[in-house]
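Q: sequence and predicted structure, then a few things I'm wondering about:
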Amino acid sequence: MEVINRYVTTKSHINGTPKESDFEIKSSTLVVSAEPGSNDVVLKNLYVSIDPYQINRFKSYSSSQESISDAMAIAPGEVISAHGVAKVVASENAEFEKDDLVVGMVCWGEYTVIKGDQYMLRKLDPMAMGFPLSYHIGAFGTSGLTAYSGLFEVGKLSKGEKVFVSAAAGSVGHLAGQYAKQLGCYVVGCAGSKEKVALLKEKLDFDEAFNYKDEPNLKSTIKEYFPDGIDIYFDNVGGEMLEASIANMKNFGRVVACGAISEYTNTNKPAALNMVEIIYKRIMIRGFLVTDFFNIYPDFLSFTVNHLRKDSLKTLEDISVGLESIPNAFLGLFHGANIGKKIVKLADD
């Protein structure tokens, strides 16, 4: 059987803030069958993840920078890979059968053909059954694992510590703050609207939250919430927010460098770190990628599932519908439009 497979791609490199005109929808004919003996798997994509880090894959210089090449640079016109949930429609791989539900690297398209070694493709974990499929790319996916590993593995979080989370209403931040609360920590988050601030405090149990857009002096604002200093700053923003947070760190404080969305589209304003302060306060700053911690996935999933079932953890999702909505969904990330994990639903399961 042949189908028309539609997919989203970029028209050219994107070096600044993305625009809708940077993207287009292409189509190609796809044979929905796997060649005998090929080890191929053909998937119908159900949900795909929309993540701000992907802008770094679209830049003209991404393929020449080793650090960004590690995040898989994408040239204009190429299929855009992304985490997603899919249904197997044909398989020549012994590990997967028709109608299996799987999660892994698919693409911003209606179908994906996985060839060879099934890179990052696995069946849904039985431990997480009974939850919406979208959770498998959010709370149970890379967003959740990023928050969990960032706090517990990178930050070495201890009970009762003081934690500051930027972009706290985003896909990773809203989970990171709640994970810290499970250990009795004092948690403050910042976000970009009154609605998000209220959500953090009223629904997600953050101790405090503030709208950074209303604060002319971030350094003094953070000082108000952390008069004795910050133990862990979970950084999703970089730039001025990182500078202000470092100024308010305790001795031996830890900065978990997860993302730098303020710098992704504006390379003219990178963080200017106060190295004297970092040295004399013995502050640790460590960047990481979620792929560094796939080995702890079972522990992360058990912890997350248990707290979701007990309702001591909540997850936020922002779901758009249809392939055509992908470009705008992506653009919205850079204007603070999303609340929680941004996902696009492509088909019913």
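A: Received the coordinates, thanks. Residues are numbered from 1 along each chain as shown.

Q: hey, let's count contacts and neighbours off CA atoms from now on
A: Noted.

Q: buried residues, stretch 71-80. List them.
A: 72-77, 79-80 (16 or more other Cα atoms under 10 Å).

Q: residue closest to the middle of the chain?
A: Closest residue to the average C-alpha location of the chain: S143 at 4.3 Å, with Cα atoms, centre = their mean.

Q: if I've got this straight, that residue is in a helix?
A: Yes - in this structure, S143 lies within a helix as judged by DSSP: H, G, I helix; E, B strand; the rest coil.

Q: how near is the residue lying closest to L200 once chain neighbours are set aside to G109?
A: Leaving out its chain neighbours, the residue that sits closest to L200 by Cα to Cα, 6 or more residues apart in numbering is F206, at 5.5 Å. Distance of F206 to G109, given as Cα to Cα, to the nearest Å: 37 Å.

Q: between the two, which has more neighbouring residues?
A: Between F206 and G109, counting by other Cα atoms under 10 Å, G109 is the more crowded of the two (28 against 24).

Q: now for the residue nearest to that one when sequence neighbours are not counted: which residues touch it?
A: Excluding the flanking residues, the one nearest G109 by Cα to Cα, 6+ apart is Y7, at 3.8 Å. By Cα atoms under 8 Å, 6 or more residues apart in numbering, Y7 lies in contact with 25-27, 79, 107-110, 323.

Q: 7 Å instead?
A: 25-27, 108-110 (Cα atoms under 7 Å, 6 or more residues apart in numbering).

Q: helix, strand or coil for it?
A: strand.

Q: thinking again about what came up before, got a markdown table for the buried residues of stretch 71-80, with distance to S262 and secondary structure too?
A: Listed next are those as a markdown table, based on distance: Cα to Cα, whole Å; DSSP: H, G, I helix; E, B strand; the rest coil:
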| residue | distance to S262 | secondary structure |
| --- | --- | --- |
| M72 | 21 | coil |
| A73 | 20 | coil |
| I74 | 21 | coil |
| A75 | 23 | coil |
| P76 | 24 | coil |
| G77 | 26 | coil |
| V79 | 26 | coil |
| I80 | 23 | coil |
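
Q: just the buried positions in the longest helix along the chain, please.
A: Of all segments of type helix in the chain, defined using DSSP state H, the longest is helix 297-309. Across helix 297-309, burial judged by 16+ other Cα under 10 Å covers 297, 300-301, 304-305.

Q: starting at the chain centroid, how far to the strand of greatest length in the chain?
A: Ranked by number of residues, the top strand in the chain under DSSP state E is strand 81-91. Centroid separation for strand 81-91 versus its chain: 19 Å, with Cα atoms, centre = their mean, to the nearest Å.

Q: ok, second structure coming up, stack it against the first:
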Amino acid sequence: MASGVVGEEVRNKQVILKDYVSGFPKESDMQVINGTMKLKLQEGSHGIVVKNLYLSCDPYMRIRMARVEGPSVLTSYTPGSQPLTGFGVAKVLDSGHPNFKKGDLIWGTTSWEECSHITELEGLFKIEHTDVPLSYYTGILGAVGQLVGQFAKLMGCYVVGSVGSKEKFGFDEAFNYKEETDLDGALKRYFPEGIDIYFENVGGKMLDAVLLNMRDHGRIAVCGMVSQYNLAQPEGVQNLMCLIYKRIHMDGFAFFDYYNVYPKFLDVVLPYIREGKIKYVEDIAEGLDSGPAALVGLYSGRNVGKQVVLIARD
């Protein structure tokens, strides 16, 4: 843990990418190193210095491990020098910005290191509600939860989840798309009258099968395509004509489009959490050294629940 008198240069453990990744990422593609940083801002700085408490492991981070070329909302990580970045929860140690003060708890984009100097403050949110676990702000109360919350109307619909989630999470049915040999047949079993709404996080063959089973005027919200991130050549989608035949509405969504409604989202979701009406499961790995293994485990389904890395509790 970074320690010492504020203003002194202290040790700062970091997770960096060794080189651009092809195929499935491995723990050895990353390295934990000991860097240094000062915990006191220079006079006139408008940034903040934070102590990172929790880091979020998210599938999109795999995209940034490759060389991203052309226009994209995502940029590549810098191999060999800068730490990985992603969503996290942190405590402000020093601030040069009027919106943040020492001791504030925040969530937003930070670096995979013990302490960070953040200069891009757009998209950082102060945490006002601490009667729920702080780690929740890496997931259900953070960017991912905010995005899914735009589709709260899905609550009460027929839901298919991963195997093992049927009893634990109350899903109606479940199958493993990685092991199912006939995705089209599986969807026809569970949705004999077709699918009204599909929240897309898989892509590839799963999306192809879903297109065949959508109802007329159905809606597809595209948030991710995790089955494609580790492929050298992404799979093609064959059934796009279904968009025409069935007049399907398919949209891509990114969390930063919804920053303006975040307070309203909290007003809806926090009561459900406090009353136990939302079942939320976390898989917490302790210590920054465990970060590479936790992140890599996402792509083999090793985690059960939201994968979080605990750096420090306060």
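A: Yes, it's here. Predicted model only: the values in this text are computed from it and were never measured.

Q: with the second structure superposed, average distance for the longest helix of the first structure?
A: Superposed on the second structure, helix 297-309 of the first structure shows a mean distance of 1.3 Å to its aligned residues (mean Cα distance after the TM-score superposition for the first structure).

Q: which part of the second structure lines up with that helix?
A: Under TM-score structural alignment, helix 297-309 of the first structure corresponds to residues 262-274 of the second structure.

Q: from memory C258 of the first structure sits against V237, does it?
A: No - applying Cα atoms under 7 Å as the test, C258 of the first structure and V237 come out as separate, 8.3 Å apart.

Q: what helix or strand is K342 of the first structure on?
A: For K342 of the first structure, the host element (DSSP states H and E) is strand 341-345.

Q: what range in the second structure matches that strand?
A: Residue span in the second structure matched to strand 341-345 of the first structure, by TM-score structural alignment: 306-310.

Q: mind listing the strands for the stretch 151-300 of the second structure?
A: 160-161, 173-174, 195-200, 214-222, 249-252, 282-286 (DSSP state E, counting those that start in this stretch).

Q: report the buried residues of the fifth one.
A: Applying a neighbour-count criterion of 16+ other Cα under 10 Å, the buried positions in strand 249-252 of the second structure are M250.

Q: list of residues touching that strand?
A: 217-223.

Q: can you redo those residues as TSV with neighbour count and distance to H129 of the second structure?
A: Listed next are the contacts of strand 249-252 of the second structure as TSV, based on neighbours: other Cα atoms under 10 Å; distance: Cα to Cα, whole Å:
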residue	neighbour count	distance to H129 of the second structure
H217	16	39
G218	19	37
R219	19	34
I220	21	32
A221	17	29
V222	18	30
C223	19	27
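
Q: so who does whatever residue of the first structure lines up with P292 of the second structure touch?
A: Applying TM-score structural alignment, one finds that P292 of the second structure aligns to P327 in the first structure. Taking Cα under 7 Å, 6+ apart as the contact definition, P327 of the first structure lies against 20, 23.

Q: P327 of the first structure and E110 of the first structure, how far apart?
A: 15 Å.

Q: for the residue of the first structure positioned farthest from its centre, list the residues it contacts.
A: The centre of the first structure is farthest from one residue, P36, which by Cα atoms, centre = their mean lies 36.2 Å away. Going by Cα under 7 Å, 6+ apart, P36 of the first structure touches E92.

Q: what about it, helix or strand, and which?
A: Using DSSP H and E, no helix or strand contains P36 of the first structure.

Q: mind checking what it lines up with in the second structure?
A: So P36 of the first structure corresponds to E43, using TM-score structural alignment.

Q: tell me where the stretch 1-150 of the first structure has helices.
A: Secondary structure of the stretch 1-150 of the first structure (DSSP state H, counting those that start in this stretch): helices at 66-69, 142-149.

Q: single out the most deeply packed of these.
A: Of all these, helix 142-149 carries the top mean neighbour count, a mean of 26, counting by mean count of other Cα atoms under 10 Å.

Q: identify the residues contacting that one?
A: 138, 171-173, 175-176, 179, 290, 293, 300.

Q: please apply the same query to stretch 121-129 of the second structure.
A: 104-109.

Q: just the closest of those residues to I284 of the second structure, please.
A: W107 (17.1 Å; Cα to Cα).

Q: now do the same for the closest one: its match in the first structure.
A: So, by TM-score structural alignment, W107 of the second structure is matched to V103.

Q: ok, its match to H136 of the first structure distance?
A: With Cα to Cα as the criterion, V103 of the first structure and H136 of the first structure are 7 Å apart.

Q: what of T315 of the first structure?
A: 12 Å.

Q: tell me who's in contact with the residue nearest to L101 of the first structure when sequence neighbours are not counted.
A: Spatial nearest neighbour of L101 of the first structure, chain neighbours left out: K87 (4.7 Å); criterion: Cα to Cα, 6+ apart. K87 of the first structure makes contacts with 43-45, 99-102, as judged by Cα under 7 Å, 6+ apart.

Q: again, only using 6 Å
A: Going by Cα atoms under 6 Å, 6 or more residues apart in numbering, K87 of the first structure touches 43-44, 99-101.

Q: quick revisit: average distance between the match of strand 341-345 of the first structure and the first structure?
A: Relative to the first structure, stretch 306-310 of the second structure is 0.7 Å off (mean Cα distance after the TM-score superposition for the first structure).

Q: which residues are contacting that stretch?
A: Contacts for stretch 306-310 of the second structure (Cα under 6 Å, 6+ apart): 54-57, 282-287.

Q: same thing but at 10 Å, please
A: Stretch 306-310 of the second structure is contacted from outside by 52-58, 88-89, 112, 135-136, 138-140, 280-292, 294-295, 297-298, using Cα atoms under 10 Å, 6 or more residues apart in numbering.

Q: mark which of those are buried, thanks.
A: 52-58, 88-89, 112, 135-136, 138-140, 284-285, 288-292, 294-295, 297-298.

Q: okay, now D94 of the second structure: neighbour count?
A: Around D94 of the second structure there are 22 residues (other Cα under 10 Å).

Q: could you do K166 of the second structure as well?
A: K166 of the second structure: 16 neighbours (other Cα under 10 Å).

Q: which residue in the first structure lines up with it?
A: In the first structure, K166 of the second structure lands on K201 (TM-score structural alignment).

Q: residue contacts, that match?
A: 187-189, 207-210 are the contacts of K201 of the first structure under Cα under 10 Å, 6+ apart.

Q: just A285 of the second structure next, same as before
A: Counted by Cα under 10 Å, 6+ apart, A285 of the second structure has contacts 54-55, 291, 293-295, 303, 307-311.
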